[in-house]
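Q: coordinates only, sequence not included:
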């Protein structure tokens, strides 16, 4: 059974471990996991402890299987992590649908996110859900203490097919 809810303060350590496992899986494919592991662990712990109020959790059969965050409570999805043990269960799609609903209900016309440019699994996932790449950049990440090549993806939110020119067209 799938349940989506807000994170709780006491879950920061568990959420950081889920994020770290998902991050390691993504970074392993790019061959960068080991060199950045300590910085990533610290970043996840600090983030989940300080911004747990912005985190939405997805549970599967009573276990936390992933989470997403909107760090500034705007249209940007700052974090999106599904525990590798729970991938291919439709949980990412369900979580994304809820996050997009929250963004739209707050009056934003689009959802946005960014990821490492080599994270092809994440890019494919978001593209499958209607996101398009709108920029590529290399910027310093203070959390990881290094330059990171990133892509930015966006998706217009709202009623599908809401491009009519009048009744019946």
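A: Happy to help now that I have it. For clarity, every value in this text was computed on a predicted model and none was experimentally measured.

Q: C-alpha from now on. contacts and neighbour counts both.
A: Noted.

Q: could you pull out the strands for the chain?
A: 2-6, 55-60, 63-69, 76-77, 79-82, 110-116, 132-141, 146-156 (DSSP state E).

Q: show me what contacts the most centrally placed residue in the chain?
A: The residue lying closest to the centre of the chain (C-alpha atoms, centre = their mean) is residue 80, at 1.9 Å. The contact partners of residue 80, by C-alpha atoms under 8 Å, 6 or more residues apart in numbering, come to 66, 67, 68, 69.

Q: residue 83 contacts residue 21, correct?
A: Yes. Taking C-alpha atoms under 8 Å as the definition, residue 83 is a contact partner of residue 21 at 6.4 Å.

Q: and the two? which has more neighbours close in?
A: More crowded of residue 83 and residue 21, by other C-alpha atoms under 10 Å: residue 83, with 21 against 18.

Q: and that one, how far from residue 89?
A: Distance, residue 83 to residue 89, using C-alpha to C-alpha, to the nearest Å: 11 Å.

Q: then residue 29?
A: 21 Å.

Q: who's more crowded, these two?
A: residue 29 (13 against 10).

Q: which residue is the nearest non-sequential neighbour of the more buried one?
A: residue 119 (7.9 Å; C-alpha to C-alpha, 6 or more residues apart in numbering).

Q: next one: the one you found from residue 37, what distance?
A: Counting by C-alpha to C-alpha - residue 119 and residue 37 are separated by 16 Å.

Q: structure B:
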């Protein structure tokens, strides 16, 4: 667990860090096969994180440790869906992702949402394990088209009653 962790709403000044951390966390994941990661795909994903960070109007929160942005999460799309949890690779495994998930679960409870949903790549065992520790369970596994990567990915969807 990290001491000094603060979770707060994203400010304009955070947008570059959001894009960078999202891309670094994605790039460090062992979930993707080498065939997915040609230079064109990598640059496309980097660009998508930059665009998301600059243009999003969804609910994005920042995780900071001692004033340094180390992760972020988002709820884009349906109100019961946590669309993004990204933690800088240098800070992974310290409970930051769990704190971001718990933040969104609290928001959903206050909005009287009864079930929370989240998804990830099926080979992202660290994220799946973290979500399961938060009380989520896998309800679906299958292929899903990634518009960003232009490939089919093995994905899992998880749910939790709240």
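A: Yes, it's here. Just so it is clear, the model here is predicted, and its values are computed rather than measured.

Q: give me the TM-score for this pair.
A: Scored against TM-score structural alignment, normalised by the length of structure 2, the superposed chains reach a TM-score of 0.89; 156 aligned residues with a C-alpha RMSD of 1.6 Å.

Q: want to try TSV for the contacts of residue 80 of structure 1, with distance to residue 96 of structure 1 and neighbour count as columns?
A: Converted to TSV, these look like this (distance: C-alpha to C-alpha, whole Å; neighbours: other C-alpha atoms under 10 Å):
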residue	distance to residue 96 of structure 1	neighbour count
66	11	26
67	10	27
68	8	25
69	10	24
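
Q: what remains of those once you look at structure 2?
A: Compared against structure 2 with both residues aligned by TM-score structural alignment, their matches' C-alpha atoms under 8 Å, the contacts of residue 80 of structure 1 retain 66, 67, 68, 69.

Q: nearest to residue 129 of structure 1 among those residues?
A: Checking those against residue 129 of structure 1 by C-alpha to C-alpha gives residue 68 as the nearest, at 15.5 Å.

Q: residues near whatever residue of structure 1 lines up with residue 142 of structure 2, how many?
A: Using TM-score structural alignment as the criterion, residue 142 of structure 2 maps onto residue 137 of structure 1. Per other C-alpha under 10 Å, the neighbour tally for residue 137 of structure 1 reads 12.

Q: before we move on, what about residue 56 of structure 2?
A: 12.

Q: likewise the one 3 residues further on?
A: Neighbourhood size, residue 59 of structure 2 [other C-alpha under 10 Å]: 16.

Q: show the contacting residues for it.
A: 9, 74, 75, 76.

Q: how close does the residue mapped onto the last one from structure 1 sit to residue 47 of structure 1?
A: To tie it back to what came earlier, the one meant is residue 76 of structure 2. Superposed on structure 1 with TM-score structural alignment, residue 76 of structure 2 falls opposite residue 71. Going from residue 71 of structure 1 to residue 47 of structure 1 by C-alpha to C-alpha gives 9 Å.

Q: what's the answer for residue 63 of structure 1, then?
A: Residue 63 of structure 1 is 21 Å from residue 47 of structure 1, where distance means C-alpha to C-alpha.

Q: likewise for residue 75 of structure 1?
A: 18 Å.

Q: looking at the two, which one has more neighbours?
A: Legend: neighbour count by other C-alpha under 10 Å for residue 75 of structure 1 and residue 47, higher for residue 75 (22 against 19).

Q: quick check: closest non-adjacent residue to the more buried one.
A: residue 111 (4.9 Å).

Q: the one you found contacts residue 132, doesn't it?
A: No. Residue 111 of structure 1 is beyond contact range of residue 132, at 10.7 Å (criterion: C-alpha under 8 Å).
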